[in-house]
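# Sequence first, predicted coordinates after that:
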Amino acid sequence: MKTIQINSIIFFFISMSIVSCQTSQDSKVLAVQGEYSLTKNHLEKHLSDLSAAGELSKEEIQSEKLLLIAMFKEAPEEILASLEETHTMPPTPNPTPDPAPNPASSNLAAGHQQVRAALGTDIGQMQFDTEKAQQFRTFMANSLLSSGSSSGDGSGGRSASNKIQFCADGSYVEYRSAHLGISVPGMDASGYDEDQIPGYWEVAALPNGMQIILLYSTHHLMLEDYPTGLLPFFVGQYAQDFVALPNGDGFSRTMNYCN
């Protein structure tokens, strides 16, 4: 019994579907998350901030659109607030913009450089080289994040777990596993599924005080859900033994050094 879906219990597979929620009443809606709506006007505001550093190509605009929708799906209230704040601030003249504001990138671990290369100049408001970002990068190195769930009754049950090993060289390995068992009169059956997804990781700080972890992988399981290979998700808070999303869901964290 191969392939058991466990997306609903894993924070790395929380729904960030990039499907426009357009209707005949409001064709400008790009995505809806709960009571919040991301519109074309929000996208235009976001792109106008980026265009201060130079005109964007069609490919860059499309990439930025997909990234913004993914970020909105994860933290809609924070992203909309950030867009409003950014839009009301007067632009700062910059006659000689640096398309890659990364003076310390040559000193980064190889995996972090892989993620930044995949992003290119499409970094939006992400701040990679601040003290806050560096502190979070150090925290995540050699961290093992774990999540899992189980359910069942007299006729069977299922369990699933997800573990992500973050290494100091900027690489990561994700371990997914799921087990399903059925027991009814006259029949007993069980199935087990396990996958490993390797890739690279990097972190950044955001102006609203949150952190963001960026995963990048060309593994087919990543590309099935995220064609660019990039998966961003937000961290509302973290401590020695947990990492929490903005909605408060917590995930255990332990120190685990990579071999």
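Cool, the structure landed. As the structure is a prediction and not an experimental result, all values here were calculated from the model.
# rest of the way, CA atoms for contacts and neighbours
Fine.
# Pull out the buried positions in the helix or strand where Glu194 lies.
Secondary structure from DSSP states H and E places Glu194 in strand 187-205. Using 16 or more other Cα atoms under 10 Å as the test for burial, strand 187-205 gives 192, 197-205.
# Do I have it right that Ser37 meets Leu43?
No: using Cα atoms under 8 Å, Ser37 is not in contact with Leu43, being 11.5 Å away.
# who touches Asp188 in this structure?
181-182 (Cα atoms under 8 Å, 6 or more residues apart in numbering).
# From Val235, how far off is it?
Per Cα to Cα, to the nearest Å, Asp188 is found 42 Å from Val235.
# Distance of Pro207 relative to Glu85?
Pro207 is 10 Å from Glu85, where distance means Cα to Cα.
# And Lys132, by the same measure?
Distance of Lys132 to Glu85, given as Cα to Cα: 21 Å.
# Looking at those two, which is more packed in?
Taking neighbours as other Cα atoms under 10 Å, Lys132 and Glu85 compare with Lys132 leading, 16 against 12.
# Got another one to weigh against that:
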Amino acid sequence: MKQLYFLCILLGTVVQSCGQVKTDENQTIASSYGYVLTERQFDTYLKFLEQQTGEESTLDTQIALKAQLKEAFLSNPETIAQELATLENMLGAPKIDKDDKTLFSMAEGHKIVRDLLGSDIGEMQFDTDAANSFRNYMTNTVLTTSSNNYNTSYNSSDYSSSQGQIQFCANGTFVEVLSGHLSIDTEGMDATSSGSSAMPGYWEAAALPNGMFIIIMYSTHARMLEDSPNGILPFVVAKHGIDFVQLPSGDLYRRTPNQYCN
């Protein structure tokens, strides 16, 4: 509890009377290496500080406290997650087993995927430094792939394009959106069609012994079940960089980081 008690001593003197602003307790404040800091955990921390000082906090104080807690979390997510779990137990929140990492520090979507896999993980490594680093790399990221085709002949032409985007959220959920466009121009007739569909689900990431990584996506959406009857799609990543992800087949996805989910 050293860091949290330090913040309490440092900031307790500025806590003054005013009501606390209520927010969605499941909203994510920050995520790092598979650990998630939520509004519920901040509320627990704030309640602890207010109990120590005997006063309620102002809105300005809450903003400052949240910023400092976020900074402490990002510098040492595992320790802060453990300390917040201890605070929740102290303050009467549902009990959390400190020795069970998955109960208090893992994003809900990641936990769902791991529970689904159980012991059937083969050589996948979930808790190594490499896996944690890659999971952090994928969090709040959008991967995009696209293609187009144009054909022309005497008195006719056609054009088609498609795009796929997958957004990986900090809470362990994802949304894949597929969109397409088709236009046909022939003598005396023009036709255009376009549309899109979205598939939600859960994701988790792991390292492989050969140096590659894998994203495990799970969804009960009809589109997923059509190709994967168990709802699980392994997405193997051979190479990745600041702005790209490459599959073993050589197919490339454009990566856009810092795309935060609502």
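That came through fine. What you see is a predicted model; the values in this text were computed from it and never measured.
# Please state their TM-score.
Scored against TM-score structural alignment, normalised by the length of structure 1, the superposed chains reach a TM-score of 0.59; 158 aligned residues with a Cα RMSD of 1.3 Å.
# re the thing from before, what sits in contact with each of Pro207 and Glu85 of structure 1?
With Cα under 8 Å, 6+ apart, Pro207 of structure 1 and Glu85 have no common neighbours.
# residues in contact with the residue nearest in space to the middle of structure 1?
By Cα atoms, centre = their mean, structure 1 has its centre lying nearest to Pro232, at 2.0 Å. Pro232 of structure 1 makes contacts with 67, 70-71, 212-215, as judged by Cα under 8 Å, 6+ apart.
# State the next helix or strand along the chain beyond the strand holding Glu194 of structure 1.
Downstream of strand 187-205 of structure 1, the next assigned helix or strand under DSSP H and E is strand 211-216.
# which residues of structure 2 does that following strand align to?
Here strand 211-216 of structure 1 aligns to structure 2 at residues 213-218, judged by TM-score structural alignment.
# Strands of the stretch 101-250 of structure 2, residue ranges please.
For the stretch 101-250 of structure 2, the strands defined by DSSP state E, counting those that start in this stretch occupy 141-153, 156-168, 173-186, 189-207, 213-218, 232-237, 239-240, 244-246.
# Let me know which of the ones you listed is the nearest to Lys2 of structure 2.
strand 189-207 (31.0 Å; Cα to Cα).
# can you tell me the mean distance of that closest one from structure 1 after alignment?
Following the fit onto structure 1, the mean deviation recorded for strand 189-207 of structure 2 is 0.8 Å by mean Cα distance after the TM-score superposition for structure 1.
# rewinding a little: measure the residue nearest to the centre of structure 1 to Glu202 of structure 1 for me?
Using Cα to Cα, Pro232 of structure 1 is found at 10 Å from Glu202 of structure 1.
# Same check on Val115 of structure 1?
To Glu202 of structure 1, Val115 of structure 1 is 6 Å away according to Cα to Cα.
# Give me the common contacts of those two.
Here Val115 of structure 1 and Glu202 have 214-215 as joint contacts, going by Cα under 8 Å, 6+ apart.
# circling back to that earlier point, which residues do Pro232 and Glu202 of structure 1 both contact?
Common contacts of Pro232 of structure 1 and Glu202 (Cα under 8 Å, 6+ apart): 213-215.
# Let me know the helix or strand that Ser63 of structure 1 is in.
Counting by DSSP H and E, Ser63 of structure 1 is part of helix 58-74.
# Kindly spell out which helices and strands sit in contact with that helix.
Applying 3 or more Cα pairs under 8 Å, 6 or more residues apart in numbering; DSSP states H and E, we find helix 58-74 of structure 1 packed against strand 29-33, helix 40-50, helix 76-88, strand 230-235.
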